[in-house]
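Chemist: Fold the stuff below for me.
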Amino acid sequence: MNVIMFHNPRCSKSRETLALLNDRGAQVEIVEYLNTPPDTNTLRALVDKLGVTARDIVRTGESAYRELGLADPGISDDAVLEAIASHPILLQRPIVVRDGKAALGRPPENVLALLD
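Modeler: So this is what the prediction gives:
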């Protein structure tokens, strides 16, 4: 089975998710999103596949979150996605995509539903 994983090798949850996928025999296409940031269209597609809002894929603990004023509830989803595209450190990780569906690997076991 082929999956795409938005991965940060410095993140323990991301590494755990990758190991879990490898243990299950998945063929993983890794996107190191800090080196190759997804554009807003890709981010919008991820939000749709996850079935969440743009705010649900933002790392609120990052300094860029505060600096960009993303806590303001009046900011549109489009503006949030543009901020993530410009500051990829804001992207929650890991995100795994398979066959038009996606899962956030927090905890890593969340991605197992994609493998069934």
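Chemist: Please make it C-alpha for all contacts and neighbour counts, starting now.
Modeler: Noted.
Chemist: Just give the nearest non-adjacent residue to the residue nearest in space to the middle of the chain, would you?
Modeler: Residue closest to the mean C-alpha point of the chain, counted by Cα atoms, centre = their mean, is Ile95 at 3.8 Å. The shortest distance from Ile95 to any non-neighbouring residue, by Cα to Cα, 6 or more residues apart in numbering, is to Leu104 (4.6 Å).
Chemist: and for comparison, fold this next one:
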Amino acid sequence: MSNTESIKIYHNPACGTSRNTLGLIRNTGVEPTVIEYLQTPPSKAELIQMIQDADLSVRAAIRCNVDPYRDLNLEQEDWSDEQLIDFMLQYPILINRPFVVTSVGTRLCRPSEIVLDILPVAQQGVFTKEDGEQVVDENGQRIQ
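Modeler: Alright, predicted model coming up:
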């Protein structure tokens, strides 16, 4: 993937963090491939690859504050990674979001500004998150 090629975001438009991450990507002038993963979940191989590439454990890639997590008692430590992956594919709401894949790397972008670490192109100006927090200044530089 070259610098001008695809940036892929596994997106949930109902999630503020996901919307902010998408906004930060678009603030580079690049239009990413947007995959609304609740309607189009990744394949098992894609999900496993994203988790590995992001250097996460399977448990770290699971959303804990959703009904399937509680209903399936996923907090119990005796579930294998294979079983957890299968649950994530059966119930995509269990996949934490947003995952972003670029030529620089793959990250679970929580908080959204983590995406700045893997974008292959620079920010083009100010970016303010939905909550009013400015994370990129007028020079396109990350505010620490």
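Chemist: ok, back up a step: how about the residue nearest to the centre of structure 1, what's its partner in structure 2?
Modeler: Ile95 of structure 1 maps onto Phe99 in structure 2 when the alignment is built from TM-score structural alignment.
Chemist: Which parts of structure 1 are helices?
Modeler: In structure 1, the helices defined using DSSP state H lie at 12-23, 40-50, 63-67, 77-86, 112-115.
Chemist: mean per-residue distance, the longest one to structure 2?
Modeler: I take that to be helix 12-23 of structure 1. In the superposition against structure 2, helix 12-23 of structure 1 averages 0.5 Å from its aligned positions (mean Cα distance after the TM-score superposition for structure 1).
Chemist: coming back round to it: how close does the counterpart of the residue nearest to Ile95 of structure 1 in structure 2 get to Ser6 of structure 2?
Modeler: In structure 2, the position corresponding to Leu104 of structure 1 is occupied by Leu108, as judged by TM-score structural alignment. Relative to Ser6 of structure 2, Leu108 of structure 2 is positioned 17 Å away (Cα to Cα, to the nearest Å).
Chemist: So those two - more neighbours on which side?
Modeler: Higher neighbour count among Leu108 of structure 2 and Ser6: Leu108, with 24 against 16, using other Cα atoms under 10 Å.
Chemist: contacting residues around that one?
Modeler: Ala54, Ala61, Asn96, Arg97, Pro98, Phe99, Val100, Ile114 (Cα atoms under 8 Å, 6 or more residues apart in numbering).
Chemist: Any chance of a markdown table for the residues you listed, columns distance to Ser80 of structure 2?
Modeler: Listed next are those as a markdown table, based on distance: Cα to Cα, whole Å:
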| residue | distance to Ser80 of structure 2 |
| --- | --- |
| Ala54 | 19 |
| Ala61 | 14 |
| Asn96 | 18 |
| Arg97 | 21 |
| Pro98 | 23 |
| Phe99 | 22 |
| Val100 | 25 |
| Ile114 | 28 |
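Chemist: So which of the residues you listed sit within strands?
Modeler: Counting by DSSP state E, the part of the contacts of Leu108 of structure 2 found in strands is Phe99, Val100.
Chemist: among the contacts of Leu108 of structure 2, which ones are buried?
Modeler: Ala54, Ala61, Asn96, Arg97, Pro98, Phe99, Val100 (16 or more other Cα atoms under 10 Å).
Chemist: hmm, back to that, mind checking the helices of structure 1 for the one nearest to Leu34 of structure 1?
Modeler: helix 77-86 (9.9 Å; Cα to Cα).
Chemist: can you list contacts of that closest one?
Modeler: The contact list for helix 77-86 of structure 1 (Cα under 8 Å, 6+ apart) reads 37-40, 43-44, 53-55, 58, 68, 70, 90-91.
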